[in-house]
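> can you look at this prediction? I've put the sequence above it.
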Amino acid sequence: MTIKDIAKESGYAVGTVSRVLNNHPDVSEKARQRILAVVAKNGYTQNPNAKNLKQSVNHSILVLVKGARNELFAALVEQLQGLVNKGPYSLLVDYFDEDTDEVLRAAALCAEKKPQGILFLGGNADNFKRSFGRITLPAVLVTSPAEGLDYPNLSSVTTDDFAASVQAVQVLLKQGHQHIAIIGGRPSFSDVSGKRFAGGRAAFAQSGLPAENLVEYGEARFCYEEGYQAMRHVLAEHPEITAAYAIADVVAIGAMRAAQDAGRKVGRDLSIIGFDGLALGEYLTPRLATIGQSVERLAQEATNTLLNAIENDAPARRVTVPFTVINGESVGPAPRR
């Protein structure tokens, strides 16, 4: 199969196909997904050249980052770089939007780059169920659960997002808050988002408070800007809210700014707790309350698991990294009405 064949089958021009294969940003997501699907379906591989030959002997590891503005993933990549560079391997890091099918992207990049293994930072189980069967390399799904994904070459390293989210909402409930919002993430694109919403929802249900007292807003990517917009929307539509669980620290930080701009003092008029334990949260005013997960431990477990599979043909494993509740000034008692 040639680039012209891919263009014909996908319905896009040769130039567009070439830009997708070379990972250029100036391509619509619809075109990229269609072309990558055709590439994966036909097992297309570009003609090897000196660059690709060099990459193949460098024992590269492909890291697919689902969410270009996710600060936790940026910290994870930094840790992974340090760990992997201690050996003969090098990282090939690919960033893309949360809407992208990470498995189709992996299949296309594997055909081109010939890595030894794959680290998926974030993922959606439906994408894996549809397409992961065509990938034969050892792979590790990091921060996302691999429940129901019984592939012999797919491991996972994650935190118990459900249990951690139960505790996050319980922190707010123990402070007397009765009108709570859960904001951030998009459960339809992210299994992590779904687990965190479900955990927060379960904690609220156990409280015995009326179901209508819980507001859910799951239309925000993991970034400051969309956290800001989510909190702004919730406060405009539900001014009775006195506390929010933001399912990622970047969402929480954006939400804190929105609350301040709306005239709500964080920690007094509106309490906010996040998830991830980013270092930045320690230096905010007020200091951010959050669920901490160890980036160092996640990176170490993921690296060890993948290298053991590559070098020793070790079987797939499931690793759960513990979390901690980090108290902060962003959470306080419910204000008196």
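Structure's in. What do you need?

> contacts, neighbours, all on C-alpha from now
Fine.

> how about the strands in the protein?
Taking DSSP state E to define them, one finds strands in the chain at 60-66, 90-96, 117-121, 139-142, 154-159, 180-183, 214-217, 243-246, 271-276, 289-293, 318-321, 323-326.

> what's the most buried one of these?
Ranked by mean neighbour count, the strands of the chain are led by strand 243-246 with a mean of 31 (mean count of other CA atoms under 10 Å).

> residues in contact with it?
With contacts defined as CA atoms under 8 Å, 6 or more residues apart in numbering, strand 243-246 is touched by 168-169, 172, 177, 179-184, 200, 227, 252, 255, 270-275, 334.

> against residue 72, how distant is the residue minimising distance to the centre of the chain?
The centroid of the chain falls nearest to residue 122 when counting by CA atoms, centre = their mean (3.8 Å). In this view, residue 122 and residue 72 are 11 Å apart by CA to CA, to the nearest Å.

> put this beside the first:
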Amino acid sequence: MTTIKDIARLSGYSIGTVSRVINQHSDVSPEARKKIEKIIAQENFQPNSNAKLLKQQIKTSVIILVKGQMNIFLEVILEEVQKILNESGEATSVTFLDEAANEVETAVHQCAERKPRGIIFLGGNINYFKKSFDQIDVPSVLVTVPASGLPFENLSSYATDDIAASAAAVEYLVRMGHKNIGIIGGSASLQRGQIGYRRLHGAINQLKKFNIPFDINKQYEPGRFSIASGYESTLSLLKRNKKITALYCISDIIAIGAMRAVKDLNMNVPDDISIIGYDGIEYTRYSVPRLATIQQDTSGLARKSVEDLLMRINYQNRTANHEMIPFRVLTGESIKKK
């Protein structure tokens, strides 16, 4: 890990000068400041309270708001985020919210009460950000939902391209010979959740590109991001549409419930129904059969989000960033060629 001594050595300036740059002191020449800040950026240096050479305590923790109380995928990211923040000397405070809750409203209340250094939103609804995020002035990061279209200078975002990833999932099913494809999970309403909406319509648009008809009333069943909802939604869809040969479940936990539903309908995966999920959680490597899925880069999402937040906490002149993190298709064993 890069230290303040390394920055001093690489820049050719003393530790004291580097410290004054880090702490935004005015008694540093423009030339020295420019060179030190360039080295800091190149080395991706993240100072904690000790590295800043300040003998003050952290005002309070970094707040982490998790959207969904049963979302295994977000819990994986949470674990990695907390680990990186802890290694950087930052305390964290975690709040789990229902997936229908207003995370920005919660953040506004916590900012008033706790005066956090920064906020990480794991999941979110863009409509809530549009309405209320202007009340938040601390550095923040929205993870798994892109926010590049929002006008907030203190909000970065790191996400997977849900539309492209859903298109890849459906394309794989089509190339395996499936045309009667059902979709499970999320909502057809943009107001109720952007992630589910984007994944649903990314899949539908891809089917259109293949000139494969899709009747949303007969081939889609909405649902929450939970195993139980995946189970119930799959039962409902397969009972009313017996022509379906493959399912795209918009999350792995939904797919796990779907696999059990197929079994309880006296069918088998993949012989009768092929299934592909989305997220790439660890459990899918051990399911029987091994679930095909879209694997998101949880490590990349966590690392980039925390690095971005710490950089903007410690350097006030840093601008927000928005980035899509690559995904990949894991073919698994849950899809049978037609």
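Arrived safely. These numbers were taken from a predicted model, which means no experiment stands behind them.

> now what about the TM-score between them?
With the length set by TM-score structural alignment, normalised by the length of structure 1, the two chains reach a TM-score of 0.80; 278 aligned residues with a CA RMSD of 1.4 Å.

> now distance to residue 234 of structure 1 too, for the strands of structure 1, in TSV please.
TSV is the format used below for those (distance: least, CA to CA, whole Å):
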stretch	distance to residue 234 of structure 1
strand 60-66	26
strand 90-96	28
strand 117-121	29
strand 139-142	31
strand 154-159	28
strand 180-183	8
strand 214-217	7
strand 243-246	10
strand 271-276	13
strand 289-293	20
strand 318-321	32
strand 323-326	25
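
> and those strands: which comes nearest residue 52 of structure 1?
Closest to residue 52 of structure 1 of the strands of structure 1, according to CA to CA: strand 60-66, at 10.9 Å.

> what's the mean gap between that closest one and the aligned bit of structure 2?
Compared with structure 2 after the fit, strand 60-66 of structure 1 shows a mean deviation of 0.6 Å (mean CA distance after the TM-score superposition for structure 1).

> could you check the angle that strand makes with strand 117-121?
Angle between the axes of strand 60-66 of structure 1 and strand 117-121 is 20 degrees (criterion: axes from the mean of the first three to the mean of the last three CA atoms, to 10 degrees).

> pull up the aligned stretch in structure 2 for strand 60-66 of structure 1.
Here strand 60-66 of structure 1 aligns to structure 2 at residues 61-67, judged by TM-score structural alignment.

> residues making contact with the matching stretch?
74, 78, 90-99, 101, 103, 107, 116-124.

> at 6 Å what do you get?
Outside stretch 61-67 of structure 2, the residues that touch it by CA atoms under 6 Å, 6 or more residues apart in numbering are 91-97, 99, 116-123.

> hmm, residue 278 and residue 296 of structure 2 touching each other?
No - Residue 296 of structure 2 is beyond contact range of residue 278, at 7.9 Å (criterion: CA atoms under 6 Å).

> can you show me the helices along the stretch 201-338 of structure 2?
Counting by DSSP state H, counting those that start in this stretch, residue ranges of the helices within the stretch 201-338 of structure 2 are 216-219, 227-240, 252-264, 298-314.

> quick one: map residue 249 of structure 1 onto structure 2.
Under TM-score structural alignment, residue 249 of structure 1 pairs with residue 252 in structure 2.

> now do the contacts for its match.
Contacts of residue 252 of structure 2 by CA under 6 Å, 6+ apart are 277-279.

> go again with 7 Å.
Shown in contact with residue 252 of structure 2 (CA atoms under 7 Å, 6 or more residues apart in numbering): 277-281.

> ok, residue 138 of structure 1 next?
Contacts of residue 138 of structure 1 (CA under 7 Å, 6+ apart): 117-118, 153-154, 306, 309-310.

> again, only using 6 Å
Contacts of residue 138 of structure 1 (CA under 6 Å, 6+ apart): 117, 153.

> any idea how far residue 242 of structure 1 is from the equivalent of residue 275 of structure 2 over in structure 1?
In structure 1, residue 275 of structure 2 lines up with residue 272, judged by TM-score structural alignment. Using CA to CA, residue 272 of structure 1 is found at 9 Å from residue 242 of structure 1.

> quick check: neighbours shared by the two?
What both residue 272 of structure 1 and residue 242 touch, as defined by CA under 6 Å, 6+ apart, is an empty set.

> apart from its neighbours in sequence, what residue is nearest residue 21 of structure 2?
residue 33 (6.1 Å; CA to CA, 6 or more residues apart in numbering).

> how many residues are close by that neighbour?
Here the count is done by other CA atoms under 10 Å, and residue 33 of structure 2 has 21 residues near it.

> can you tell me the element it falls in?
Assigned by DSSP states H and E, residue 33 of structure 2 belongs to helix 30-43.

> can you point out the buried residues in that helix?
32-33, 36-37, 39-40 (16 or more other CA atoms under 10 Å).

> whereabouts in structure 1 does it align?
Under TM-score structural alignment, helix 30-43 of structure 2 corresponds to no residues of structure 1.
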